[in-house]
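S.K.: Got a sequence here, can you build the structure:
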Amino acid sequence: MRRLTLTLLIALGGTAHAQAQEAPVSTCLAIAERLPGVRYASLDAPEGPVRLAQNGRDEVTITYVHHATYMIESADGVRIATDYSGYHGGGEPPDVVTMNKAHSTHYTDFPDPGISTVLRGWNPEGGPAKHAVTVGDVLIRNVPTDINRYGTFEADGNSIFIVEASGLCIGHLGHLHHKLTEEDYAAIGRLDVLMVPVDGSWTMSQAGMGEIAQRLHSSLVLPMHRFRTPIGRFLAQIPDFAVERREEASITLSARSLPRQPTVVLLSGV
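M.R.: The predicted structure follows:
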């Protein structure tokens, strides 16, 4: 049987940014699973904007801040705060913030003026938000999802944000309310690190989130948005994943240091 090999170069359109000199190129995008014999695309961009850090390092540091906010720091020092509501843990403001609309604990109408790039997970003018921007050695893009909880529906009110840095694909599910479609999974692509809400009430059920975690099969799963929910309820949905509890709020990793077995890491404060 003839082997099918595809090389796919995808240039993402979207929000313009002053630091982006050319169309951002994703290295994490999947192609549709229904294509025979093909799972992931090979995206070889010889001079792509997402590159190894200028200092030669390839590590990314992720710190749990609070609620659904993680601080991601790239090898070149670009700092991204997820689901930013106005608090980032102190110190200098981050370079980039992502926000989601479901609740005021996931966004602010008054971001710190020192933040150079503010990415809302919804489009104030209507329709889906579309982001694909490069900031330093980082590409940030989004996959829109709907707000659909407790009788409230708003199409494209939430976004799954994907941060690509140092060869790592880091996904933040935001305030996800519903199962993902095949098109959603294809648009997300490979995720090495998955940030997942595990409250089981305001967002999806633990069973629903567990199903997504199983499907994405990320090497590292970072829970968030837990409230007082026993973490065991979520862990029971993914029994094949290892579990690691840390006393620190931060973890530093690279593509080479990812665990071989999918692992849930509980950082301090979660």
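S.K.: From now on I want contacts and neighbour counts done on CA atoms only, so please keep to that.
M.R.: Noted.
S.K.: So which residue is smack in the middle of this protein?
M.R.: Gly171 (1.9 Å; CA atoms, centre = their mean).
S.K.: For Asp109, see how far away that residue is.
M.R.: Using CA to CA, to the nearest Å, we find Gly171 at a distance of 23 Å from Asp109.
S.K.: To check against the first, give me the structure of this:
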Amino acid sequence: MQIEWKGHSSFVLHSDNGQTVLTDPFNEQVGLPVPNVDVNVVTVSHQHGDHNATGLLPGTPIVVDGIGQHTVAGIGIHGIAAYHDAEQGALRGKNTIFVITVDEMNVCHLGDLGHPLTPEQVAEIGKVDILLVPVGGFYTIDAQQAYDIVQQLQPKIIIPMHYKLDERLVYPIAPVDGFLSFYQEVKTKDVLKITKTSLPKESQVILLELK
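M.R.: Here you go, the predicted structure:
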């Protein structure tokens, strides 16, 4: 599998057999270049313009935006109910956590998670190989909460998202530094290329560059 970061909470997952999944495409209001990629499947964690801009994508990808088990283009996608805030959705609504199984690896995309995970959610998420976790706070969990969730899920690879990349991004969220301060070693890559057998034995933080 190959993972590219398009900015904000948007990633492209490339399977070894040529299938592609895009997570949370955003619109031009974010301030970063809008993802313009032709993919098979798109996941949408919630219905805000910086996460659901499927209409701006080329082609006719299949959109997955709900909880439950889905199989699309041979890829298993499990949607788990969560909230965008710590008030059970009263402030910003619902959020869907997705566990996407690609090349026998489970990629967990937390979307705009706004609260700590319950034991029931941790159990439903199950084994996580690669965690895509928001760290910027304000609209989502912050750096400390993200670190706590990493301890709950124990992924092999941790990729931060939804943070203040640079001045182009218009939202009042924090840079990634606060989250990275919890770790002694961080690797930076332009693209993550990984197989089940090459997953690290100990948790590893990887900072993806904008692709």
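S.K.: The residue nearest to the centre of the first structure -> the second structure?
M.R.: Gly171 of the first structure maps onto Cys108 of the second structure when the alignment is built from TM-score structural alignment.
S.K.: I'd like to know how far that match sits from Val133 of the second structure.
M.R.: Distance of Cys108 of the second structure to Val133 of the second structure, given as CA to CA: 8 Å.
S.K.: Show me which helix runs longest in the second structure.
M.R.: helix 143-153 (DSSP state H).
S.K.: which bit of the first structure covers that one?
M.R.: The aligned range for helix 143-153 of the second structure is 206-216, by TM-score structural alignment.
S.K.: Would you mark the buried spots in the matching stretch?
M.R.: For stretch 206-216 of the first structure, burial by neighbour count (16 or more other CA atoms under 10 Å) applies to Gln206, Ala207, Gly208, Met209, Gly210, Glu211, Ile212, Ala213, Gln214, Leu216.
S.K.: My guess is the first one contacts Gln237. True?
M.R.: In this case it means Gln206 of the first structure. Yes - in this structure Gln206 of the first structure lies within contact range of Gln237 using CA atoms under 8 Å: 7.0 Å.
S.K.: burial measure for Gly59 of the second structure, as a count.
M.R.: Look at Gly59 of the second structure: counted by other CA atoms under 10 Å, it has 11 neighbours.
S.K.: residue in the first structure matching it?
M.R.: Under the alignment (TM-score structural alignment), Gly59 of the second structure pairs with Gly114 in the first structure.
S.K.: sorry, back to before: what's the match of helix 143-153 of the second structure in contact with?
M.R.: Stretch 206-216 of the first structure has contacts (CA atoms under 8 Å, 6 or more residues apart in numbering) with 178-180, 185, 190-191, 194, 196-200, 221, 233-235, 237-238.
S.K.: if you set the cut-off to 7 Å instead, what comes out?
M.R.: Residues from elsewhere that reach stretch 206-216 of the first structure, judged by CA atoms under 7 Å, 6 or more residues apart in numbering: Lys179, Leu191, Val198, Gly200, Arg233, Phe234, Gln237, Ile238.
S.K.: how about the strands of the stretch 1-150 of the first structure, start to end?
M.R.: Per DSSP state E, counting those that start in this stretch, the stretch 1-150 of the first structure carries strands over the ranges 60-66, 69-73, 79-81, 96-99, 117-120, 132-135, 138-149.
S.K.: any idea how far His115 of the second structure is from Asp103 of the second structure?
M.R.: For His115 of the second structure, the distance to Asp103 of the second structure equals 30 Å [CA to CA].
S.K.: That should have said His48 of the second structure, apologies.
M.R.: As defined by CA to CA, His48 of the second structure lies at a distance of 30 Å from Asp103 of the second structure.
S.K.: elements contacting the helix or strand encompassing Glu164 of the first structure?
M.R.: Using DSSP states H and E, Glu164 of the first structure falls within strand 152-165. Here strand 152-165 of the first structure touches strand 138-149, strand 168-172, going by 3 or more CA pairs under 7 Å, 6 or more residues apart in numbering; DSSP states H and E.
S.K.: one more time with 10 Å
M.R.: Here strand 152-165 of the first structure touches strand 69-73, strand 96-99, strand 117-120, strand 132-135, strand 138-149, strand 168-172, helix 182-188, strand 193-197, going by 3 or more CA pairs under 10 Å, 6 or more residues apart in numbering; DSSP states H and E.
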